[in-house]
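Colleague: coordinates for the following, if possible.
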Amino acid sequence: MTVSDPKTAGGLPYALGAYVIWGVLPLYIVLLNTVDPFHLVAWRVLWTVPICLAALAISGSLGKLTAAFADRRALGLLLLSSALISVNWVTYVAAVQAGHFYAASLGYYINPLVNVLLGTVLLRERLSRLQWLAVAIAACGIAVLAFEARDTLLISLTLAFSFGFYGLVRKRVKVDALPGLSVEVLVLTLPAIAALLIVPAGKEDFGDGWRISLLLVAAGPITGLPLMLFAEAARRMTYSALGFVQFLTPTVVFIQALVLFGEPLKPAQGLCFVLIWIAIAVFCADIVLRGRRAATTAPA
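Modeller: From the prediction side, this is the model:
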């Protein structure tokens, strides 16, 4: 299957919808700069629960939710994935609220390359020479940040590896995307309530006016909708095609940082981005070349 196949084209609108929403997410988070990051993530979890339950009821998939809770292995893995995604969410919100847009963007540029490394080390997948070259170039970019921009390197690596391990865990769980997400937000409900009770609130929180309350309620659909769109895109598109679209999110975040938020771009960050973009180009070129070889050798 090629990128231009009807099946891939049918999934493209879903993928674009998911990645555009994730790309403009900083615009939403900035409106909630007065809310504590832990509280914002807690409300994000709590307001996603009804969205997921409603989607399960409409699709007639509530049985899959109960089946996931009954499967001890699946439940254990989903507990781990919920912990990883909560770390990712808190780190992302805190980074955006602190104005570290480039660090957030870089984290998701690095993420696909982290996935390649995790697949090699933990799943024993083999890398091609071009893929190893892409990883090496990306490593050079990270090394530049390690020496010149250590204050934001941890943010980027935390985002990249937390989401990378999250994807790895979800890959091993034989549960569909929507029931899996529902289990994750349900098991995070008690920690979310605990965070609201224990962590000191920021300058504003839910109930401090209709504007801030509506924005926090909106965290539910803003979290659930792109994940559902992504799941549908993943079902309809090839991995290669989906991988190309994936880089839309950090690109949108990078442009916002440069144009809208006026975050100064440090020389080390600029060089790192250039190296990461080169690595991505090499990585994507390898996908295209291997796809062409497979199409050439496939039986008629």
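Colleague: hey, let's count contacts and neighbours off CA atoms from now on
Modeller: OK.
Colleague: what's the local residue count around residue 300?
Modeller: Residues contacting residue 300 under the criterion other CA atoms under 10 Å number 5.
Colleague: what's the spacing between it and residue 294?
Modeller: Going from residue 300 to residue 294 by CA to CA, to the nearest Å gives 12 Å.
Colleague: equivalent analysis for residue 278, please.
Modeller: In this view, residue 278 and residue 294 are 24 Å apart by CA to CA.
Colleague: in the lengthiest helix in the chain, what counts as buried?
Modeller: Longest helix in the chain, counting residues (DSSP state H): helix 267-297. Counting neighbours by 16 or more other CA atoms under 10 Å, one finds that the buried residues in helix 267-297 are 268-269, 271-273, 275-280, 282-284, 286-288.
Colleague: now swap in stretch 128-138 and tell me
Modeller: For stretch 128-138, a neighbour-count test (16+ other CA under 10 Å) marks 130, 131, 132, 134, 135, 137, 138 as buried.
Colleague: tell me what the longest helix of the chain is packed against?
Modeller: Judged by 3 or more CA pairs under 8 Å, 6 or more residues apart in numbering; DSSP states H and E, helix 267-297 is in contact with helix 101-122, helix 129-148, helix 239-246.
Colleague: with respect to burial, which of the ones you listed scores highest?
Modeller: Per-stretch averages of neighbours, counted by mean count of other CA atoms under 10 Å, single out helix 101-122 among those, with a mean of 22.
Colleague: one more sequence to fold, the one below, so I can look at both together:
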Amino acid sequence: MSKPASAAQVGVICAIAAYSMWGVAPVYFKQLMVLPAAEILMHRVIWSVVLLVGFIAALKQWPKVISALKDKRVMVILFFAGLLLGANWLLFIWAINNDHLLDASLGYYINPLINVFLGRVFLGERLRNLQRTAVILAVVGVGILVLSYGEIPWIALVLASSFSVYGLLRKQVAVDSLPGLFIETLMLSPLAIGYWVLYGSQYSNLFNNSIDLNLLIFAAGIVTTAPLLCFTAAARRIMYSTLGFFQYIGPTLMFILAVYLYGEPLEEARLTTFAFVWLALAVFSADSIFNFRRQRIQARAAALQAAEIRAAELESTPDK
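Modeller: Predicted structure coming up:
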């Protein structure tokens, strides 16, 4: 097997691992329901920083961290990105532990479509016809839920929007995932430590907890960083367009867990909303495939044309 093919296979395995870990993360957070959502977030931030220090040292990425720390603009953007990420984590944890996992699943299904919308609004990216159709289908699906229940699915929309805006901010700075996450969580750590000191629950004193509970708490860093490391490894080995097709593993696993393991009610209106969103994602994925193939054909045609022009120039050049 050739090295590119082998690297691509490793990339696919890493992508599946990353999105699968994100998809089953609710099982972990359900084990920490004795803690308030804010306290779980606090541990997630603190133990992520501890673990990331080791990873950055092992992967020799301190120069990238130092370079980012010296850039004021990068630090400002990472600060606000970190706040958004922390808010997204907090709502996600709260949703899981308050039986709103279906809403969280819907949010992460909608996320790619909001990315497209934000790209159009803030980056001037033009929506192709099928992309526009996908966004409209998703809006119709959410509208059905609003008309049926008389309320906006705010958990799904806030989760999707906050993560999309976070991604938009991260696109503005050339900082790799691992150093970026380390700086973001490092800047959140004073807030986390302050919460621990001032508002910690009876479980904030780790010496009074059982070993099992403390192990679960310490695992917050692994739950945060392990899928990111797999995602980064995948992004380096396979095309980003290919990586995007694996992103639906996460919300699909959340959907299955919510319905079949935790018994969250799936009313007709909610199922109709999911159906419209799934249809929108099918249209969106089809557009991505068509566009990718079109770009490959155009690239091959351009390369062939360049080769023909070069050959013609060589033929027309007189021998010396």
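Colleague: need the helices and strands packed on helix 267-297 of structure 1 in CSV (columns: distance to residue 175 of structure 1).
Modeller: Output for those, formatted as CSV (distance: least, CA to CA, whole Å):
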stretch, distance to residue 175 of structure 1
helix 101-122, 20
helix 129-148, 30
helix 239-246, 19
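Colleague: of those, which is nearest residue 27 of structure 1?
Modeller: With distances scored as CA to CA, the stretch of those nearest to residue 27 of structure 1 is helix 101-122 (10.8 Å).
Colleague: after superposition, how close is the closest one to structure 2?
Modeller: Averaged over the aligned pairs, helix 101-122 of structure 1 sits 0.4 Å from structure 2 after superposition, using mean CA distance after the TM-score superposition for structure 1.
Colleague: what about the closest residue to residue 89 of structure 1 other than its chain neighbours, distance to residue 60 of structure 1?
Modeller: The spatially closest residue to residue 89 of structure 1, leaving aside those adjacent along the chain, is residue 41, at 6.6 Å (CA to CA, 6 or more residues apart in numbering). In this view, residue 41 of structure 1 and residue 60 of structure 1 are 28 Å apart by CA to CA.
Colleague: compare those two (neighbour count), which wins?
Modeller: residue 41 (25 against 10).
Colleague: show me what residue 314 of structure 2 lines up with in structure 1.
Modeller: Pairing criterion TM-score structural alignment: no partner of residue 314 of structure 2 within structure 1 is identified.
Colleague: return the distance of the helix or strand residue 314 of structure 2 falls within from the chain's centre.
Modeller: Here residue 314 of structure 2, judged by DSSP states H and E, is contained in helix 268-316. Helix 268-316 of structure 2 sits 23 Å away from the centroid of its parent chain (CA atoms, centre = their mean, to the nearest Å).
Colleague: that one to helix 129-149, inter-axis angle?
Modeller: Angle between the axes of helix 268-316 of structure 2 and helix 129-149 is 170 degrees (criterion: axes from the mean of the first three to the mean of the last three CA atoms, to 10 degrees).
Colleague: what residues does stretch 246-258 of structure 1 touch?
Modeller: Residues outside stretch 246-258 of structure 1 that contact it (CA atoms under 8 Å, 6 or more residues apart in numbering): 19-20, 22-24, 26, 101-102, 104-106, 108-109, 263-265.
Colleague: looking at these, which two lie furthest apart in space?
Modeller: The largest separation in those, counting by CA to CA, is between 19 and 264 at 24.7 Å.
Colleague: tell me which of the two has more neighbours.
Modeller: Counted by other CA under 10 Å, residue 19 of structure 1 and residue 264 do not tie: residue 19 has more neighbours, with 22 against 11.
Colleague: buried ones in the helix or strand harbouring residue 78 of structure 2?
Modeller: Counting by DSSP H and E, the element that carries residue 78 of structure 2 is helix 72-97. By 16+ other CA under 10 Å, the buried positions in helix 72-97 of structure 2 come out as 74-75, 77-97.
Colleague: Provide the aligned range in structure 1 for that helix.
Modeller: Alignment of helix 72-97 of structure 2 against structure 1: residues 72-97, by TM-score structural alignment.
Colleague: what's the average distance of the longest helix of structure 1 to structure 2?
Modeller: Superposed on structure 2, helix 267-297 of structure 1 shows a mean distance of 0.8 Å to its aligned residues (mean CA distance after the TM-score superposition for structure 1).
Colleague: now that helix: which residue numbers in structure 2?
Modeller: Using TM-score structural alignment, helix 267-297 of structure 1 corresponds to residues 268-298 of structure 2.
Colleague: reduced to three states, what does the residue nearest the centre of structure 1 come out as?
Modeller: With distances taken as CA atoms, centre = their mean, residue 163 lies nearest the centre of structure 1, 5.9 Å away. What DSSP: H, G, I helix; E, B strand; the rest coil gives for residue 163 of structure 1 is helix.
Colleague: ok, it - contacts?
Modeller: Residue 163 of structure 1 makes contact with 84, 85, 88, 111, according to CA under 8 Å, 6+ apart.
Colleague: ok, residue 105 of structure 1 next?
Modeller: Residue 105 of structure 1 is in contact with 156, 249, 250, 251, 253, 254, counting by CA under 8 Å, 6+ apart.
Colleague: what does residue 243 of structure 1 give?
Modeller: Taking CA under 8 Å, 6+ apart, one finds residue 112 in contact with residue 243 of structure 1.
Colleague: mind checking how far it is from residue 289 of structure 1?
Modeller: Distance, residue 243 of structure 1 to residue 289 of structure 1, by CA to CA: 14 Å.
Colleague: now residue 153 of structure 1
Modeller: Remark: distance between residue 153 of structure 1 and residue 289 of structure 1 (CA to CA) = 32 Å.
Colleague: same check on residue 37 of structure 1?
Modeller: The value you get for residue 37 of structure 1 to residue 289 of structure 1, if CA to CA is used, is 43 Å.
Colleague: what does residue 116 of structure 1 give?
Modeller: Relative to residue 289 of structure 1, residue 116 of structure 1 is positioned 17 Å away (CA to CA).
Colleague: for residue 200 of structure 1, same thing?
Modeller: Distance from residue 200 of structure 1 to residue 289 of structure 1, by CA to CA: 53 Å.
Colleague: can you check residue 195 of structure 1 too?
Modeller: Applying CA to CA to residue 195 of structure 1 and residue 289 of structure 1 gives a distance of 48 Å.
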